[in-house]
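Undergrad: I'll drop the sequence and a predicted model, then ask my questions.
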Amino acid sequence: MFELIKARMYIAKVQAELKAQYADQAFVNRVCQLPENLKQLRVLREQAYYKKDRIAPFMNVCHILGEGISSKSLPESDREICASLLAQRLQKASTDPQFRLRHIMIFSDLEEKLSDWAAENWNDNK
């Protein structure tokens, strides 16, 4: 029971982090409450190397937005918002080179997802 409460509080922190960036609660719920994203958040909460750092919600929102880009469960408009918000977060991370280097594997993966998404959508819109 206590573990369930802790898990819900953790998800609420991640949702609050995303809502601070994008104030649409319905969008935040759609992205964070996807079953596959809830599973990912549980895994990240338990296994991420940064799980005890105060940057965990920031990193987890980056991850969720990266997953949201390619999610077939979200409408295209939500995936576009995910891409835009992720690009802003990656830009913010790049302003601190030490932070970016500490988490380079994660940010490189997210940059690649964003680049692939942009290339695919740019070709679709041609």
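TA: Great, that's in hand.
Undergrad: C-alpha only now, for contacts and for neighbours.
TA: Fine.
Undergrad: who's in contact with stretch 30-39?
TA: Applying C-alpha atoms under 8 Å, 6 or more residues apart in numbering, the external contacts of stretch 30-39 come out as 11, 15, 64-65, 67-68, 73-74.
Undergrad: Sorry, wrong one. I was asking about stretch 6-16.
TA: Under C-alpha under 8 Å, 6+ apart, the answer for stretch 6-16 is 28-29, 32, 38, 41-42, 45, 57-58, 60-61.
Undergrad: take the one below as the second:
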Amino acid sequence: MFGRMKRKMFAAKVMAEIKAQTGNQEFVDRLFSTDWTEEQLEHLRKHAYYRKDSAASFLYGCHMLHQGMLDDGFDTEMRAACCYFLTDRLRKANTNPQFWQQHILIFGNLNDAVMQFSEQLQS
């Protein structure tokens, strides 16, 4: 019972992070209603190296938006919205060189994924 409550609280925290950025509860509900959401959140909660970092919620939000962008089950509009919000987060992270450098592998991979997805949209 306690484990389920912790999982729900964690999910609510990540959802609130993305809603604070997007201002769109419908978008957040749709993103978090996928089959992979629970598994991804559980993995982040237990294994993310940054889970004790003060910026963990920001990074969790990046991860979930990235997963949404890659999800072929979403229509192009939803995937493009995930890409847009992820790009916005990457821009924000890039304004703090120390933070960017601290998480360079994550941000580098996310940046590559955004560029690839953007290219797919244009072709």
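TA: Now that the structure is in, tell me what you want to look at. If you're wondering where the values come from, they're calculated on a predicted model, not measured in any experiment.
Undergrad: Any idea what the TM-score comes out to?
TA: For this chain pair, the superposition-based TM-score is 0.96 by TM-score structural alignment, normalised by the length of the second structure; 123 aligned residues with a C-alpha RMSD of 0.9 Å.
Undergrad: coming back round to it: out of the contacts of stretch 30-39 of the first structure, who's nearest residue 82 of the first structure?
TA: Checking these against residue 82 of the first structure with C-alpha to C-alpha, the nearest one is residue 65 at 5.1 Å.
Undergrad: Mark which of the contacts of stretch 30-39 of the first structure are part of helices, please.
TA: 11, 15, 64-65, 67-68 (DSSP state H).
Undergrad: Just put those in JSON lines and tack on distance to residue 105 of the first structure and neighbour count.
TA: Below are those laid out as JSON lines (distance: C-alpha to C-alpha, whole Å; neighbours: other C-alpha atoms under 10 Å):
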{"residue": "11", "distance to residue 105 of the first structure": "23", "neighbour count": "20"}
{"residue": "15", "distance to residue 105 of the first structure": "23", "neighbour count": "20"}
{"residue": "64", "distance to residue 105 of the first structure": "16", "neighbour count": "23"}
{"residue": "65", "distance to residue 105 of the first structure": "16", "neighbour count": "28"}
{"residue": "67", "distance to residue 105 of the first structure": "16", "neighbour count": "20"}
{"residue": "68", "distance to residue 105 of the first structure": "19", "neighbour count": "27"}
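Undergrad: Just the buried residues of the contacts of stretch 6-16 of the first structure.
TA: Applying a neighbour-count criterion of 16 or more other C-alpha atoms under 10 Å, the buried members of the contacts of stretch 6-16 of the first structure are 28, 32, 38, 41, 45, 57-58, 60-61.
Undergrad: thought residue 18 of the first structure was touching residue 60?
TA: No: applying C-alpha atoms under 8 Å as the test, residue 18 of the first structure and residue 60 come out as separate, 9.5 Å apart.
Undergrad: any idea how far the aligned residue in the second structure for residue 5 of the first structure lies from residue 85 of the second structure?
TA: In the second structure, residue 5 of the first structure lines up with residue 5, judged by TM-score structural alignment. Note on residue 5 of the second structure: its distance to residue 85 of the second structure, by C-alpha to C-alpha, to the nearest Å, is 28 Å.
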